[in-house]
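A.B. asks: Got a predicted model here, sequence first, then my questions.
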Amino acid sequence: MTYQEHVVLVDGQGNPIGTAPKTSVHTAHTPLHLAFSSYVFDEGGQVLLSRRAVGKLTWPGAWTNSCCGHPLPGERLSVAVTRRLAFELGLRVESVDLILPRFSYRAVMDNGTVENELCPVFRAVVRDEAAPNAEEVDTVRWMPWKTFADQVLSGELDISPWAREQVPQLVALGPDPLTWPVADPAELPAAAEPETGEPA
């Protein structure tokens, strides 16, 4: 039997209400589901941007933050971040921190496909160079955080709709991304598995 990845469905208050195959949820009527976004930084505070592979169902070829994804049912979000960074970018993380526990967004592509996610945002710090998985990521580039944030805020940089909404909230936390305050895991949606211990 072929393994089929599932995502966690949630209600408007962030409570789990079931699961659905990942391949079936992104339509013109995408149900609200649990996801994450991550921003990868090097030790100098540069952010890693990724350009989504052209074969992706949602926002193919778009520049975006480092990595996004969905936790598996029963998987902690921080573990999902670590797993997807390894899979999509070949990265081993030094640390993963919760930054925006309650971020959510809904966005509609030109073809009517909808993204509809409760999407907590994480910061990850790495020392490695990325080795993109071509099925997921077309290319990557490092940018100083301030340059990236300024270009997003001004509209100069064409970026994914979720990153466009996340960046102002991240900028409000301070100019140095390595010193942003870590959020309380208790603020995560109820559908998220408890963040106990270190990411596996």
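C.D. replies: Thanks, I have it.

A.B. asks: CA only for contacts and neighbour counts going forward, please
C.D. replies: Will do.

A.B. asks: Report the helix of this structure that spans the greatest number of residues.
C.D. replies: helix 77-89 (DSSP state H).

A.B. asks: And the strands in this protein?
C.D. replies: 6-10, 16-21, 33-34, 36-41, 46-52, 63-64, 67-69, 93-100, 104-108, 114-118, 121-126, 137-144 (DSSP state E).

A.B. asks: Make TSV out of those and add distance to L157.
C.D. replies: Output for the strands of the chain, formatted as TSV (distance: least, C-alpha to C-alpha, whole Å):
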stretch	distance to L157
strand 6-10	30
strand 16-21	33
strand 33-34	27
strand 36-41	16
strand 46-52	11
strand 63-64	9
strand 67-69	17
strand 93-100	22
strand 104-108	18
strand 114-118	21
strand 121-126	20
strand 137-144	12
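
A.B. asks: which of those strands is buried the deepest?
C.D. replies: Across these, averaging neighbours per residue (mean count of other C-alpha atoms under 10 Å) puts strand 33-34 on top, at a mean of 28.

A.B. asks: Burial check on V25, number of neighbours?
C.D. replies: If you count neighbours by other C-alpha atoms under 10 Å, V25 ends up with 20.

A.B. asks: same deal with the one 4 residues further on?
C.D. replies: In terms of burial, H29 registers 12 neighbours under the definition other C-alpha under 10 Å.

A.B. asks: alright, now check it against this:
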Amino acid sequence: MTHEEHVVLVNAEGEAIGTAPKSAVHGADTPLHLAFSCYVFDGKGRVLLTRRASHKRTWPGVWTNSCCGHPLPGEPTAEAVTRRLSYELGLDATGFELVLPGFSYRAVMGDGTVEHELCPVYRAVVDTDARPNPDEVGATRWMPWDEFTHGVMSGLLAISPWCGEQVPLLIALGPDPAAWAAADPSGLPPAARSPWQGAPA
């Protein structure tokens, strides 16, 4: 028997308040829930971009950062990053670091569907190429970081709304992603520091 995946719902203070089925949580009144974003780099300082699969519920076919996902109820956020990098991209990135612990956003699609996430951001470095899962990823490409950030900031590169909001914050960390200082985990929202242990709603 397959169990439906749930996401962790959070309040304005970032505290877990329950769970909801992932399949039902995205609509016109999407509640704030816990997620993460990850930017994957190679040894040349290039960032891995992914195009969301065309059947995705939110922003199908749109280019975005390397990987996004939702921690499962009771799952530490770092474990969720490892799980989704493996599932979406076939990458074993055991060495990754938190860089933007408190990022959150709300975005609305043209059809009124809302994405509303408390979304810590991580950086990972890999030495192998991705093996994208077509259920999640339509295409991938490596791009030099400065070329990517210039494209986003100039509006020449169409990108997901959360990635568009994250890029200026990442630029502020410094021009070389390899030199970004890891963020203090104490800056994570409470729901990401202490995984939800309640039963699914």
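C.D. replies: Thanks, I have it. Keep in mind that this is a model prediction, so the values were computed, not measured.

A.B. asks: And the TM-score between these chains?
C.D. replies: Remark: TM-score between the superposed chains equals 0.95 [TM-score structural alignment, normalised by the length of structure 1]; 195 aligned residues with a C-alpha RMSD of 1.0 Å.

A.B. asks: who's in contact with the closest residue to P161 of structure 2 other than its chain neighbours?
C.D. replies: With sequence-adjacent residues excluded and distances taken as C-alpha to C-alpha, 6 or more residues apart in numbering, P161 of structure 2 is closest to A107, at 6.6 Å. Residues in contact with A107 of structure 2 (C-alpha atoms under 8 Å, 6 or more residues apart in numbering) are 114-116, 161-162.

A.B. asks: and the longest helix of structure 1, which stretch of structure 2?
C.D. replies: Per the alignment by TM-score structural alignment, helix 77-89 of structure 1 matches residues 77-89 in structure 2.

A.B. asks: ok, and what's touching that stretch?
C.D. replies: Here stretch 77-89 of structure 2 has contacts from 36, 38, 67-72, 91-94, 130-133, 136-137, 192-193, 195, using C-alpha under 8 Å, 6+ apart.

A.B. asks: what's the answer for stretch 132-151 of structure 2, then?
C.D. replies: For stretch 132-151 of structure 2, contacts defined as C-alpha under 8 Å, 6+ apart pick out 45-54, 56, 61, 87-90, 130, 157, 167, 171, 175, 177.

A.B. asks: one more time with 7 Å, if that's ok
C.D. replies: 45-54, 61, 87-90, 157, 167 (C-alpha atoms under 7 Å, 6 or more residues apart in numbering).

A.B. asks: now swap in stretch 31-45 of structure 2 and tell me
C.D. replies: By C-alpha under 7 Å, 6+ apart, stretch 31-45 of structure 2 touches 7-11, 47-48, 65-71, 116-127, 144-145.

A.B. asks: Stretch 62-74 of structure 1 now?
C.D. replies: Defining contact as C-alpha under 7 Å, 6+ apart, one finds that stretch 62-74 of structure 1 is touched by 6-8, 34-40, 48-52, 77, 80, 84-85, 159-160, 163, 193.

A.B. asks: That stretch spans what distance, first to last residue?
C.D. replies: 30 Å (C-alpha to C-alpha, to the nearest Å).

A.B. asks: again with stretch 65-77 of structure 1
C.D. replies: 17 Å.

A.B. asks: One more: stretch 123-136 of structure 1?
C.D. replies: End-to-end span of stretch 123-136 of structure 1 (C-alpha to C-alpha): 20 Å.

A.B. asks: same check, this time on stretch 23-40 of structure 1
C.D. replies: The straight-line separation of the ends of stretch 23-40 of structure 1 (C-alpha to C-alpha) is 26 Å.

A.B. asks: cool, stretch 49-59 of structure 2 as well?
C.D. replies: For stretch 49-59 of structure 2, the first-to-last residue distance is 15 Å (C-alpha to C-alpha).

A.B. asks: Tell me how far that stretch lies from the chain's centre.
C.D. replies: The chain centre lies 13 Å from the centre of stretch 49-59 of structure 2; the measure is C-alpha atoms, centre = their mean, to the nearest Å.

A.B. asks: what sits up against it?
C.D. replies: 60-66, 134-142.

A.B. asks: In stretch 69-87 of structure 1, which residues are buried?
C.D. replies: 69-73, 76-86 (16 or more other C-alpha atoms under 10 Å).

A.B. asks: Likewise for stretch 163-170 of structure 1?
C.D. replies: By neighbour count with 16+ other C-alpha under 10 Å, stretch 163-170 of structure 1 contains the buried residues 163-167, 170.

A.B. asks: before we move on, what about stretch 176-186 of structure 1?
C.D. replies: Quick answer for stretch 176-186 of structure 1 (16+ other C-alpha under 10 Å): 177-178, 180, 183, 185.

A.B. asks: From V121 of structure 1, how far out is the residue nearest to the spatial centre of structure 1?
C.D. replies: Among the residues of structure 1, S37 comes closest to the average C-alpha position under C-alpha atoms, centre = their mean, at 1.4 Å. Note on S37 of structure 1: its distance to V121 of structure 1, by C-alpha to C-alpha, is 5 Å.

A.B. asks: now do A191 of structure 1
C.D. replies: Counting by C-alpha to C-alpha - A191 of structure 1 and V121 of structure 1 are separated by 15 Å.
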